[in-house]
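J.: this is the structure alone, sequence omitted:
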């Protein structure tokens, strides 16, 4: 199954200099819970923004047009959408699309499910989630995230099918 997962501010922002523009540990915990023992697909800049290392207990695929890109051991490098779709079709795990904006835009039409953390705050940055056809999606779950000293913004975990 192909699934997109992301967090966004209410103004649609998803990134600043290839990183998250906020610190929300409960969202990071949710991301880990959903993606552990699964496959992650991300663009090169997103991967490099995470320190150019694969996350533990996940197969990482870096999508890049650079044919000479060298990734760390254990990371798969693919160069186009069809290669990712072919990989997902034969993969026994769920395949999560994990950014950045151009990668989301390319793969959302092929996804079966969406997991969005919606942060009810605005931030500044340089990457925004692309426009998608929300009429195609049905909200099946919306959970209020726990706000506390470490998670200072109101936020919601949403699941769409």
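T.: Right, received. Where do you want to start? In this text the structure is predicted, and so the values were computed from the model without any measurement.

J.: rest of the way, CA atoms for contacts and neighbours
T.: Will do.

J.: so where do the helices sit in this structure?
T.: Taking DSSP state H as the test, the helices found in the chain are 25-35, 44-49, 81-90, 101-107.

J.: save these as JSON lines, and put in mean neighbour count too.
T.: Below are the helices of the chain laid out as JSON lines (neighbours: other CA atoms under 10 Å):
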{"stretch": "helix 25-35", "mean neighbour count": "15"}
{"stretch": "helix 44-49", "mean neighbour count": "20"}
{"stretch": "helix 81-90", "mean neighbour count": "14"}
{"stretch": "helix 101-107", "mean neighbour count": "17"}
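
J.: second structure for comparison follows:
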């Protein structure tokens, strides 16, 4: 199963200048829980936004740079090759960025998003979720608190 996983603002903003626009510890915790032990597919810029590779995950990075080869990671030059390299019987998570989400939403089986209830100025956006193609099967609201600056909702969509 191919799952897109992202934190997305009300206006579909994902980030700006290769940085997230918010800090939501419960979103990070959910991301870690869902993706640990799995293959994660991402673009080079998304990988470069991490201080180091994420533990307990196999990183598959899409890059056209021939000399880009971070230690312990798999680098390919297309989404198709990234998917082909992952085990067929396991869940695969696409974790960004915007261009990779745009390419992969047409072939994804599931979308797990954290909807941040705020709009942001951004340079990277998540594709629109077409409710004619996707069904909301889970929703859990979290109000802002001392650790979370914004209200947010965990949402899971499956392809109809």
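T.: Right, received. Where do you want to start? Everything numeric in this text was worked out from a predicted model, so none of it was measured.

J.: TM-score for the pair, please.
T.: Put the two chains on top of each other and the TM-score (TM-score structural alignment, normalised by the length of structure 2) is 0.93; 158 aligned residues with a CA RMSD of 1.3 Å.

J.: tell me the contacts of residue 124 of structure 1?
T.: Neighbouring residues of residue 124 of structure 1 by CA atoms under 8 Å, 6 or more residues apart in numbering: 13, 16, 21.

J.: cool, residue 105 of structure 2 as well?
T.: If you count contacts by CA under 8 Å, 6+ apart, then residue 105 of structure 2 has 4, 127 around it.

J.: if I look at it, how far off is residue 17 of structure 2?
T.: 23 Å (CA to CA, to the nearest Å).

J.: same question, residue 3 of structure 2
T.: 25 Å.

J.: the two: who's more crowded?
T.: residue 3 (23 against 11; other CA atoms under 10 Å).

J.: that one -> structure 1?
T.: When structure 1 is aligned by TM-score structural alignment, residue 3 of structure 2 is paired with residue 3.

J.: also residue 156 of structure 2?
T.: For residue 156 of structure 2, the residue aligned by TM-score structural alignment is residue 159.

J.: residue 119 of structure 2 too?
T.: Aligned partner of residue 119 of structure 2 by TM-score structural alignment: residue 122.

J.: for the residue most central in space within structure 1, which residues are in contact?
T.: Nearest to the mean C-alpha position of structure 1, counting by CA atoms, centre = their mean, stands residue 98 at 2.3 Å. When contacts are counted by CA under 8 Å, 6+ apart, residue 98 of structure 1 touches 4-6, 40-42, 104.

J.: what of residue 64 of structure 1?
T.: Here residue 64 of structure 1 is in contact with 43-44, 77-80 (CA under 8 Å, 6+ apart).

J.: just the buried residues from those residues, in ChimeraX please.
T.: Command for ChimeraX that selects the buried part of the contacts of residue 64 of structure 1, burial taken from 16 or more other CA atoms under 10 Å:
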select :43,44,77,78
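
J.: need the max-distance pair from the contacts of residue 64 of structure 1.
T.: Comparing all pairs in those by CA to CA, the longest separation belongs to 44 and 80, at 12.3 Å.

J.: show me what residue 75 of structure 1 aligns to in structure 2.
T.: Match for residue 75 of structure 1 (TM-score structural alignment): residue 73.

J.: return the distance of the nearest residue to that match once chain neighbours are set aside relative to residue 154 of structure 2.
T.: Nearest residue to residue 73 of structure 2 in three dimensions, chain neighbours excluded: residue 59, at 5.2 Å (CA to CA, 6 or more residues apart in numbering). Using CA to CA, one gets 24 Å for the distance from residue 59 of structure 2 to residue 154 of structure 2.

J.: ok, residue 111 of structure 2 next?
T.: 11 Å.
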